[in-house]
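A.B. asks: Build the 3D model from these lines:
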Amino acid sequence: MNTSDSPVAVIGAGPIGLITALGLVAHGVPVVVFEAGDDLSSETKAGTVLTRTLEVLDRYGALGPVLEVSLRLDEIGEVDRATGTSTGSVLTSALAGETRFPFVVNVPQHELEPVLAHVLEERAPGTVRMRHRLEDFTQHEDGVMLRLSTPDGIVSFAASHVLACDGGRSTVRDRLGVEVTGHTLEQRYMLVDLVCDLDVRNPRDYPYLAYFGDREEWMVLVRQPHCWRFVFPLAPGRDAPTPDELRNKARHFIGEVDSLEVLGGNVYTVHHRVATEWRDRRVFLMGDAAHLITPMWALGLNTGVLDASNLPWRLAWVRRGWAGEKLLDGYEAEQKPVAVHGSGAMAEAARAVMDRRSDSVAGWRDAMTRTLLGVRLGADWSMTRTGPLGVGDRIPDLRVFSRRGPVHLHELCRDSFLALHLTDARRRPHIPAGGPAGLRQVVVSRWDALDPHVYFDPGDTVRERLGDAVVLVRPDAHIAHIEPWTATAWKSVQDRYLQEVHLAG
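C.D. replies: Okay, the predicted model is just below:
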């Protein structure tokens, strides 16, 4: 079989599957999403989208419609349950110099998914195919043949690659025989949506994302666009509370209010489990199929979006012939440590703070701030970003000016590697035309020049952050390489790019 022009098959139309598909479409890669269900999920699930995820949605052209149905917030608070007093807040406005989106948003997953699906349908009509349940697949040297059950019987589908976004009970992972390691907590989470007025008739002035810590029973309170979401721990073996019990539990934290209407709820089993392998030749595991992380600190969905940020551009480069197959190995190498040691470890720390087994509230604020913009990727991966920017870091989305007006660094690298030459444009640094496919080289300088390859940097804002350097940035806005600037930097960064995409030599 020859599937060089065949679509990529995404299994599962949850948020990670839909965002992954949007990423592939943004890079010009044909894709089909197969969903077993009759419709998108209507369950009460994830509800907070962090800043880095907003940047990914913006890169994939879906942020505007998502913001239209979301509630924006710039404060994440921690409240001591015993005293009812604030123990500190994270103010996302502190990120205003780092991103165009210095806030997070609350939107229920069952409202997010239809918006993502609608954008995908507009960009690539017919991409999502409902009632297509994956039964099995066979890998070949140059593609994957899928067998799917549909209302019209079993059908076959030839795909170039398969991306498993089919959740914690992944059929794809099961067919591959991949194990998951880790543990499942005895404690479960109860999530319930309640309609109550805490703004006018019963003003409480809680942050719209508030963590109530307590040794006996903690709670997370999330203001959704049309309700308040309460998340409680549920003791082992305890049945799900009745609606009356839920109303009483809510009053235990927020006090008496004039009305509490239960809209719906869900009981979650809490995991820290990660697949032992994330890739088998042309098949990749993503999101919950690769890692089951507690929803504490919004680490479930948002960790999956980091997967959806990392893999699509790699597939695009390989399919275009701009990269060697080894480029695809970087996906698991970079994302697996984030799930195992990053998000998972931070989730454990979050539970300790909420249970008051740890008094590190200052650490809580630091950790929460760090989750908003992602992690350093690569061999020296890290959840921290102290000191100067280095390889693997997400580059700040700083503003520069083209001949036509303002533009941000993340916009310049959406579908290319970007080499930023931070030097003096008055000296007319040599930047050759052409070069390897997929690489763009520009000059950033506080001295303007009548050259479309020069971007004006008033006040040396970018140069102050990065120094007199040439910086190679990937399409996902992570730094691939930094070196001191020289007159021949264009050649060395070109060679480095070819190494990054595994075409050197």
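A.B. asks: Please count neighbours and contacts with C-alpha atoms only from this point.
C.D. replies: Will do.
A.B. asks: Tell me how far the longest helix along the chain lies from the chain's centre.
C.D. replies: With secondary structure taken from DSSP state H, the chain has its longest helix at helix 299-319. Chain-centre distance of helix 299-319: 8 Å, with CA atoms, centre = their mean, to the nearest Å.
A.B. asks: The protein: helices as residue ranges?
C.D. replies: Using DSSP H, helices in the chain cover 15-26, 51-59, 63-68, 109-123, 171-176, 243-254, 299-319, 329-337, 344-354, 361-372, 409-412, 461-466, 489-500.
A.B. asks: if you compare those helices, which one is most tucked away?
C.D. replies: Among the helices of the chain, helix 15-26 has the highest mean neighbour count (mean count of other CA atoms under 10 Å), at a mean of 27.
A.B. asks: structure for this one too, so we can compare:
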Amino acid sequence: MLRKDHTESHAGPLSDGDSESTDVVIVGYGPVGAMVANLLGQAGIRTIVFERDVKPHSMPRAGATDDEVLRVFQAAGLADQLLPLLDLGQSTQFRSARSVPLVTMRPRGGRNGFPKLAFFYQPDLERVLHEGIARYPHVAVRTGVRVEGLHEDDDGVTVWTRGGAHGRQKATRARYVVACDGGRSTVRNLRCIAFTGSTYAQPWLVVDAKLEAPLTDVTSFQFIGDPDRPAVTLPLPGTHHRWEFMVLPGEDRTEFATLENARRLVSPWVDPDRITILRHIVYTFHARTAARWRSGRVLLAGDAAHLMPPFAGQGLGSGLRDAHNLAWKLAAVVADDADPSLLDSYETERRPHVTRMTWLTRFSGALVQTRHRRVATVRDVMLTKMARLPYFTEGRFKPDLRYSSGAFETSPRRAGAGHAFPQPTVRTPEGRMVPLDDLIGGGWALIGRDLDPQVHLSSESRALWDTLGTPYLSLGRPGRRRARHEAGTIAVEDLDGHALDFFRRHGGDFAIVRPDRIVFAMPDIRELDHAADLYRALIRGKSRRHPLPRSSV
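C.D. replies: Sure, this is the predicted structure:
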């Protein structure tokens, strides 16, 4: 049974025109809220977004992302708009106190179909997301509106809002609410959800600037491991640049954040008279998480659910992964294609991955933040040795997107379930070369390893997948796609080998892929029909949950 936290606002009686209804209310119009709105809009879900600020945030905050997040933009139909605005293929470098390069990391792999590291200017990224929402007339955005209260009952949630300082209070009725309203989340506080964790003792000054031209001697993301004052310097797309400087013990934060001090600190890199400093502000970094990410019909995402330090560039990325995981589940529940219990799997899946990413950011921060000279010397020696290890220099230490439990088959024989299915470039029967996700669309997919899925499905199972609009693919090696297949099956060649390698590593003849590209099951031929039963149990919740049977092979 759903938990019904009860929060009342101080509301008077409603008059005509004071109320409206929708399927989903999103609170917060930052990148995470905007991505959830795009994905729900794509699914045809009526959505209203409430944002307390009148105008979009004009200052950059996040600056780095990865291939997994670019795949989320692809799922939202926005990759083509975003890619020209990115700085792709950059490297990350650790430098000593004397700015001597110790190790350079150039992530390699690209199994998601994009470069593994990308830098962006956040106002540009948000503009892409906001323009994307304009595609959907059933998605409305209300700015200058603050949420003042919530009340949940058996049928939905009433969200009480007020526009402007003296506007009239209004009630919006929704089936679900998604809180994407940041680390100081109003919605999380209204639901009395604890937000626990640690606040870093060392505050940092962040300086964002517009240059006349990119710095020729700073062409990568650089951590400066200077015990006297650790620093970060980061070129962003165009002529934008960011510096970050540790505030040392005993320094006054207010004085340290002055424009004069910001100009002094950046002067070793650039003439401060030849740049425009857009922002200079002291931040204290957090590592916190909400006690629960679902409270009845209210769900938390992004910074409202978790905060992490910025040192590995994973804060915003984790929020956008939340959006991809949650949106398809919420859309299925709203459309009555899934049982509401499916929403419980959102936190079950996402929380452990966020925990792993938080550990990575804290480890990265520990490398750069030490102020003990002996520790820094040992660190520098260690990094110099790590410079010879591809595991480190190619970024293989970053945890892949995979879940250990949730809404997928958890048999130990099929360890590929719960992993993100790779995205190779495939060749179609017409000779086109396309990314796999563009071919299978935004829903479920059934992919055979050199097999036609339709041939091995019973009529009952096929009816289920057909109802979901599931595309059927037969995936073969270059030059060896299937010549014969059922009408409706697309026979393609895996030009990169990523997907076929995934099959070899994890077994199974088929991969059933969820809308968020996570593998739902990897059955053998004899198990394929049972995967439909598993879908009914885990997604629709209409039969006893059970694992796929063990094959006799």
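A.B. asks: And the contacts of the longest helix of structure 1?
C.D. replies: Residues from elsewhere that reach helix 299-319 of structure 1 (CA atoms under 8 Å, 6 or more residues apart in numbering): 4, 15-16, 19-20, 23-24, 27-29, 46, 49-50, 53, 56, 286-288, 292-295, 323-325, 327-328, 331, 335, 339, 343, 347, 374, 415, 438, 475-476.
A.B. asks: so can I have a markdown table of the helices of structure 1 showing distance to residue 449 of structure 1?
C.D. replies: As requested, the helices of structure 1 are exported to a markdown table (distance: least, CA to CA, whole Å):
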| stretch | distance to residue 449 of structure 1 |
| --- | --- |
| helix 15-26 | 32 |
| helix 51-59 | 28 |
| helix 63-68 | 34 |
| helix 109-123 | 37 |
| helix 171-176 | 54 |
| helix 243-254 | 60 |
| helix 299-319 | 32 |
| helix 329-337 | 38 |
| helix 344-354 | 47 |
| helix 361-372 | 36 |
| helix 409-412 | 19 |
| helix 461-466 | 17 |
| helix 489-500 | 18 |
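A.B. asks: Tell me which of these approaches residue 185 of structure 1 most closely.
C.D. replies: Proximity to residue 185 of structure 1, assessed across the helices of structure 1 by CA to CA, is greatest for helix 344-354 (10.6 Å).
A.B. asks: rewinding a little: separate out the buried members of the contacts of helix 299-319 of structure 1.
C.D. replies: Listed as buried from the contacts of helix 299-319 of structure 1 are 15-16, 19-20, 23-24, 27, 29, 46, 49-50, 53, 56, 286-288, 292-295, 323-325, 327-328, 331, 335, 339, 343, 347, 374, 415, 438, 475-476; burial here means 16 or more other CA atoms under 10 Å.
A.B. asks: Give the aligned range of the longest helix of structure 1 in structure 2.
C.D. replies: The alignment of helix 299-319 of structure 1 onto structure 2 (TM-score structural alignment) covers residues 314-334.
A.B. asks: Compute the number of surrounding residues for residue 283 of structure 1.
C.D. replies: Per other CA atoms under 10 Å, the neighbour tally for residue 283 of structure 1 reads 20.
A.B. asks: what's the matching residue for it over in structure 2?
C.D. replies: Per TM-score structural alignment, residue 283 of structure 1 is aligned with residue 298.
A.B. asks: can I assume its match is in contact with residue 175?
C.D. replies: No - using CA atoms under 8 Å, residue 298 of structure 2 makes no contact with residue 175, being 9.2 Å away.
A.B. asks: how many other residues sit next to the residue nearest to residue 292 of structure 1 when sequence neighbours are not counted?
C.D. replies: In space, residue 292 of structure 1 comes closest to residue 273 once its chain neighbours are excluded; the distance is 5.1 Å by CA to CA, 6 or more residues apart in numbering. Other residues within reach of residue 273 of structure 1, judged by other CA under 10 Å, total 22.
A.B. asks: separation between the counterpart of residue 273 of structure 1 in structure 2 and residue 29 of structure 2?
C.D. replies: Aligned by TM-score structural alignment, residue 273 of structure 1 pairs with residue 288 of structure 2. Note on residue 288 of structure 2: its distance to residue 29 of structure 2, by CA to CA, to the nearest Å, is 21 Å.
A.B. asks: Contacts only, for residue 450 of structure 2.
C.D. replies: 474, 475, 476, 481, 482.
A.B. asks: Please identify the residue in structure 1 that aligns with it.
C.D. replies: Superposed on structure 1 with TM-score structural alignment, residue 450 of structure 2 falls opposite residue 423.
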